[in-house]
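1. below is the structure, and that's it, no one-letter string:
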């Protein structure tokens, strides 16, 4: 597993690749996604919302009622590149929802108060 310092660097490296119009290296993108998910779980500790970024990670976060069985009632799901852009403030939450790049179901899924994150 990469060190936290390397994971922070991976966010910058992945964003740089996207800025240049190239696909980020898969391992760099994975580390960037995980670093940003880790930061979200640190900023919003809890278990009421599940944030999924397949295939690289999923966390539970946000204070509130805890989910324990079956399909979680509050789920945010997106692809790795969209997560990277939304989590760093380069793509707005509402824009990602409107474009269908981010799906949020449940009354507690608006996590914009915790964004943008730093890796």
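-> On my side now, so go ahead. The shown structure was predicted, so the numbers you read here are calculated from the model rather than taken from an experiment. Residues are numbered from 1 along each chain as shown.

2. can we go C-alpha only for contacts and neighbour counts from here?
-> Fine.

3. now do the same end-to-end measure for stretch 64-76.
-> Stretch 64-76 has an end-to-end distance of 16 Å (CA to CA, to the nearest Å).

4. mind listing what's buried in it?
-> 72-76 (16 or more other CA atoms under 10 Å).

5. narrow these to those in strands?
-> 75-76 (DSSP state E).

6. so which elements touch the longest helix anywhere in the chain?
-> In the chain, taking DSSP state H as the definition, the longest helix is helix 26-43. Helices and strands touching helix 26-43, by 3 or more CA pairs under 8 Å, 6 or more residues apart in numbering; DSSP states H and E, are helix 4-19, strand 57-61, helix 80-87.

7. at 10 Å what do you get?
-> Judged by 3 or more CA pairs under 10 Å, 6 or more residues apart in numbering; DSSP states H and E, the packing partners of helix 26-43 are helix 4-19, strand 49-53, strand 57-61, helix 80-87.

8. use this one as the comparison:
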């Protein structure tokens, strides 16, 4: 399912205040889900491939980055984080390295850190 730039921007703007400031009221679950899915799918469109799996439970998991295809079991290269941290990364308000250092993002496998080259997806 392709995501247009307009769809991505609209979904991010719907949650932008909360992404910038966790103290503001949390958006509706559907709005958070839309922003997470649109941004992760945009990453997969921009960096097509199957060598790294990006997981943002409970909303989405995408495969991206060209290289060896993973087909069974646990992928060798996984990036996983919570929805708000993902949105901070996707909008450039948090760096990949800072998220790993803080423990809010796990990156396993020799190619997982390549996701950082594709961030931010849509700067706020």
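-> The structure has been received and is ready for your questions. All figures in this text were calculated on a predicted structure; none of them were measured in a lab.

9. what's the TM-score here?
-> Remark: TM-score between the superposed chains equals 0.90 [TM-score structural alignment, normalised by the length of the first structure]; 117 aligned residues with a CA RMSD of 1.7 Å.

10. ok, back up a step: in the second structure, what range does the longest helix of the first structure match?
-> Using TM-score structural alignment, helix 26-43 of the first structure lines up with residues 29-46 of the second structure.

11. circling back to that earlier point, format the buried residues of stretch 64-76 of the first structure as TSV; extra columns: distance to residue 12 of the first structure.
-> Putting the buried residues of stretch 64-76 of the first structure into TSV (distance: CA to CA, whole Å) gives the following:
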residue	distance to residue 12 of the first structure
72	32
73	33
74	29
75	27
76	23
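
12. dump the residue contacts of the residue nearest to the spatial centre of the first structure.
-> With distances taken as CA atoms, centre = their mean, residue 83 lies nearest the centre of the first structure, 4.5 Å away. The contact partners of residue 83 of the first structure, by CA atoms under 10 Å, 6 or more residues apart in numbering, come to 32-33, 36-37, 51-53, 77, 89-91, 93, 96, 101-102.

13. of the residues you listed - the most surrounded one?
-> residue 33 (30 neighbours; other CA atoms under 10 Å).

14. ok so, going back, let me have the helices and strands packed on helix 26-43 of the first structure in a markdown table, adding distance to residue 115 of the first structure as columns.
-> Putting those into a markdown table (distance: least, CA to CA, whole Å) gives the following:
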| stretch | distance to residue 115 of the first structure |
| --- | --- |
| helix 4-19 | 15 |
| strand 49-53 | 13 |
| strand 57-61 | 13 |
| helix 80-87 | 6 |
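
15. what do we get in the second structure for residue 105 of the first structure?
-> In the second structure, residue 105 of the first structure lands on residue 108 (TM-score structural alignment).

16. for that match, what are its contacts?
-> Taking CA under 10 Å, 6+ apart as the test, what residue 108 of the second structure contacts is 52-53, 75-80.
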